[in-house]
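[1] model this:
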Amino acid sequence: MASNQAPPVVGPADHVEAAATLRASKETLEDYTLRFAPRSYRRWAPGVVATSALGGIAYLADFAIGANIGIAHGTTNALLGILIAAVVIFVTGVPLAVYAARFNLDLDLITRGSGFGYYGSVLTNIIFATFTFIFFALEGSIMAQGLRLGLGIPLWLGYLVSSLMVIPLVIYGMKALSQLQIWTTPAWLLLMSAPLVYLVAAHPESVSSFFAYAGEKGDGHASFAAAMLAAGVCLSLIAQIAEQIDYLRFMPPKTPATARRWWTAVLVAGPGWVVFGALKQAIGLFLAVYLIGHVAGGAGIANEPIHQFLGVYDQMMPGWVAMALSVVLVVLSQIKINVTNAYSGSLAWTNSYTRVTKSYPGRLVFVLFNVGVALVLMEANMFDFLNNILGFYANMGIAWIVTVASDITINKYLFKLSPMVPEFRRGMLYDVNPVGLCSVLIAGGVSIAAFFGGLGATLQPYSPVIAVALAAVLPPVLAVATKGRYYLRRSSDGIEIDPFDEHGNPSAAEIDCLVCADTFERPDMTASATGAGHVCSLCLSTDRTGTHVLPAQR
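    As a prediction, the model looks like this:
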């Protein structure tokens, strides 16, 4: 909400900074890229936010992942791996989703105060941004396969089309994305579920064939090592909770009247996304097994979602209709997820760049950057190396998410060494907190070494287990060792207004920023070190001289 009062008078040295921060604040009022999402903007009902968030998991990569791990390890081990990964993702996703919805912050802002520090969380932003362009490239590759099969468009051009088409949709932020997800979800659900229903009804023997499938490397029996290799690939999706949070941060306040709907929406659209993801992985393998057994040359195309759906649609309807619906499903899925990938990736890059350089180039710059990196991966044919890429990436994704979840559940609630309220503002935090940063570097580094065989062949399949165990244990160990001294640089932000309302929600009280002359809600503000008034979090981020940054408390 813009203030009507004139900008404050500033000295000559402040003019450039004031102009830059004013531009930055204007550009971010739509989607609150770098700050707390205010109550005045959060007008959606819990169900609308949840539907919008779940619309972002319409990707077809799950079908390819399920097919790949099943073809490699067999149905039994693939399903065990999917289940193991789903449990880990759900358990770690609960505290993150609740914190995001309760305090209206994205995962980067939560991470800052959950063991990483103001600059330390830049590392996790890079991990998350990597997730977004890997999966953007994966979805774009799937769409390009569909365009080549259905319309004869060459792959290189399909990659370009799938990249460029999402840019206009991403520019407008949450308002446009929520409408897109709500209106397209029913059609996507119908197109996705129809082949499964048809096969189970018309070819019930396909169910027994599915459960009997042994894969290329398996013998049909359960193997914990094989299940963990499968789980490692599925766990590459653990960072999806950060994309869910990019929607959940817009949840309305939780009150006694809305508590039940609030909790349902947060749990279903937060960690609950993995239930839908696991089902899609199992369906992808189910369709792949059917193609291998019933379609000529099916083994070579069984891991491509366009062929999975086309192979079944062909039996349900005329060929041209089947092809049209298959292409529509692929394009619809790609748009639904890649607008989220591009949007969330741009938030991550913008956050990191602004903190490090203390300047704000505009979120659109990083939309283009993230899409450009994804396009390079597509042109490099990353789809053929899917399992290796995802298995490697999973180790760092696990290390980050489990570390933050461990800090929230153990260091905050059990040991009381981490601040209960997630702090994100410059000046309130130390630049680096070894608790989270060292945990991620150690857990990720050791698990990656195991993944590449550096710890021996016996431990190689268990790199995800190593990442989970170290990331869960190290934060409390390091917090105790450091006595929690590196979490907060200050305990007071210099504002007398209560930061919470009577229901424990962030206060909606409005305060003017003396730098950009806009008005923001209480949680986004601190007192200025000059004593002249208050300053918003984004103006603090772009304060190159540190004039307004509060000093450390002794």
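[2] contacts, neighbours, all on C-alpha from now
    Will do.
[3] do a quick rundown of the strands in the protein.
    Assigned by DSSP state E, the strands in the chain fall at 510-512, 519-521, 525-527, 534-536.
[4] and this one, please, so the two structures can be compared:
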Amino acid sequence: MNARTESVGGESDETSEHSHQAGKNSKGEKTEDYTARYTPRSYRRWGTASVATTALGGMAYLADFAIGASIGIAHGTINALVAIVVAAVIIFITALPLAYYSARFNIDLDLVTRGSGFGYYGSVLTAAIFGSYTFIFFALEGSIMAQGLRLGLHVPLWLGYLLSTLIVIPLIIYGMNTLTKVQLWTTPLWLFLMIAPVVYLAVSHPSSVSDFFSYAGESGNEKLSFASVMLGAGVVLSLIAQIGEQNDVLRFMPARTEENKRAWWLAVVLAGPGWVLLAILKQALGVFLAVYVLATVSPTVAAEPVEQFRAAFLTAVPAWLAITLAVILVVISQIKINVVNAYSGSLAWTNAYTRVTKHYPGRLVFLALNLAVALALMEGDMFSVLNDILGFYANCGIAWIVTVGADIIINKMILKLSPMEPEYRRTMLYAVNPVGVGSFLLATGLSWAVYFGALGGGIKPYSAIVAVVVALVATPLLAVLTKGRYYLKRTDDGLAEPRFDAQGNPSSGDYVCHVCHEVFERPDMMSCPTHGEPICSLCLATDRHRQHVEFATRVATR
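    Now for the predicted structure:
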């Protein structure tokens, strides 16, 4: 069904020019990968394998090696490995429903969050959390690249931080098109450089394997310690918000059909929650390499991935080549992940800013902001306090992701209190839904209290678990108490054609927004509250429909 509508009749030249400019701005916005809206079928031209490969390309980050090493050095190998697995199980279970919703309905995690318990303005909180995640991990990866440049080329750290920031800008400006090419071209070399030296080290130095399993860490405790496991898991769980970056790519998945459903599900599982399987491997290898290099360097240096891989390459090749290969690996890894960090961060901050101010400045503005904050963190030497930053941040990320996951699994699928089809459009949602916001704030507050020792030192290691349990219990409880009344302000968006087809996929019918005059597909459209004509979600979010009326009124009264 096509619904093409014109604006107010009898426009003057000035009004026409205004309409033309609105359409021009909207077209520019569409080239920015549908930052704040549904991603239409007409734009999703990639196959399931291409989307999955692009999403998993972001898993090239070396922070896993540093995280695994820091946990292993602090708590020993056995406690570190168990902590890594415990965190991975939690991440996988909570990430699966989120990945499914983004891939099935072609919206990013911020838009999923709006309709999964948080409301239109309530999810601004989580957009800020996710935006913070992206610049924290951009800074972490940039620090690792700077360490590599210092080792291989004797570049000062401050300059290395700057170079690691600037190098991603030309690669990320054009969004998904560039992301796909970067990830596809660099993945084979990255995999070889990461796996080959570790395998060679283990085979050529069998004692490194036995030393790895017997390492007791700085605590000197060779036995399994529940407290140590929980502390380590808390650090790993800081990665729980990584599903947001996976979803920024999964929203480009093609529609699920009978013909592609197996490939579709495989791609969603592997590229969604499946990212954590690769993370487990890298974190465990981080512990292994750190234990190996501890014989020659300090614990702080042993946690640096570039030093870990330099040592691994040295077992197989001359020193000059070992350093060269280690630096190449670090640079490739940093580029692969930081283009994703920068891209996802620009989406998150743009979404939050647009809702609060009703103004869309363009994604590139917040790309620059994200990079500036990340650079400041690098220059402030955040790498030296890695565990403290990640342990504190983890509580926020856990509270958010578990709340949304619980809303999808329990409130939508089991209790039927939350609408199955995600809603993100303004005027369809309440400003704040107490279910998600209340659960998130309660889980975050209590876990922070535990983390800072306000409830006693004995339970301090378990702050991450507190965040999981509180969010998991509070989300359905608040939905029951409120009877689900705050999910939707209205159920009819004023257009006759349904948003979803008989298979549950978003409808593909085209509509013309009567304000910006651009064509958008049915899921992004609704009837304008002011005119009763089709309007896109971004024009509604920025109040362009009201601006349109005010402008036309001024022209008519001249």
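[5] coming back round to it: can you redo the strands of the first structure as JSON lines with mean neighbour count and distance to Val376 of the first structure?
    Shown next, in JSON lines, are the strands of the first structure (neighbours: other C-alpha atoms under 10 Å; distance: least, C-alpha to C-alpha, whole Å):
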{"stretch": "strand 510-512", "mean neighbour count": "21", "distance to Val376 of the first structure": "44"}
{"stretch": "strand 519-521", "mean neighbour count": "22", "distance to Val376 of the first structure": "39"}
{"stretch": "strand 525-527", "mean neighbour count": "25", "distance to Val376 of the first structure": "40"}
{"stretch": "strand 534-536", "mean neighbour count": "26", "distance to Val376 of the first structure": "37"}
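[6] now tabulate the ones you listed in a markdown table and tack on distance to Ala231 of the first structure.
    Output for the strands of the first structure, formatted as a markdown table (distance: least, C-alpha to C-alpha, whole Å):
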| stretch | distance to Ala231 of the first structure |
| --- | --- |
| strand 510-512 | 47 |
| strand 519-521 | 43 |
| strand 525-527 | 43 |
| strand 534-536 | 43 |
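[7] so for Asp14 of the first structure, which of the ones you listed sits nearest?
    strand 534-536 (13.8 Å; C-alpha to C-alpha).
[8] distance from the closest one to the second structure after superposition?
    Compared with the second structure after the fit, strand 534-536 of the first structure shows a mean deviation of 0.2 Å (mean C-alpha distance after the TM-score superposition for the first structure).
[9] so which elements touch that strand?
    For strand 534-536 of the first structure, the packing partners by 3 or more C-alpha pairs under 8 Å, 6 or more residues apart in numbering; DSSP states H and E come out as strand 510-512, strand 525-527.
[10] quick one: contacts of that strand?
    511-515, 520, 524-528, 548 (C-alpha atoms under 8 Å, 6 or more residues apart in numbering).
[11] that strand aligns to what range in the second structure?
    Strand 534-536 of the first structure corresponds to residues 534-536 of the second structure when matched by TM-score structural alignment.
[12] residue range for the lengthiest helix in the second structure in the first structure?
    In the second structure, assigned by DSSP state H, the helix with the most residues is helix 319-357. Aligning helix 319-357 of the second structure against the first structure (TM-score structural alignment) gives residues 319-357.
[13] what's the mean deviation for that stretch versus the second structure?
    Mean for stretch 319-357 of the first structure is 0.6 Å (mean C-alpha distance after the TM-score superposition for the first structure).
[14] distance from the chain centre to that stretch, please.
    12 Å (C-alpha atoms, centre = their mean, to the nearest Å).
[15] same thing with stretch 494-505 of the second structure?
    Using C-alpha atoms, centre = their mean, the offset of stretch 494-505 of the second structure from its chain centre is 28 Å.
[16] for stretch 397-407 of the first structure, same thing?
    Centre-to-centre, stretch 397-407 of the first structure and its host chain are 13 Å apart (C-alpha atoms, centre = their mean).
[17] quick one: contacts of it?
    For stretch 397-407 of the first structure, contacts defined as C-alpha under 8 Å, 6+ apart pick out 92-93, 95-96, 111, 114-115, 124, 127-128, 235-239, 418, 436, 439-441, 443-444, 464, 467-468, 470-476.
[18] with that, I have no additional questions.
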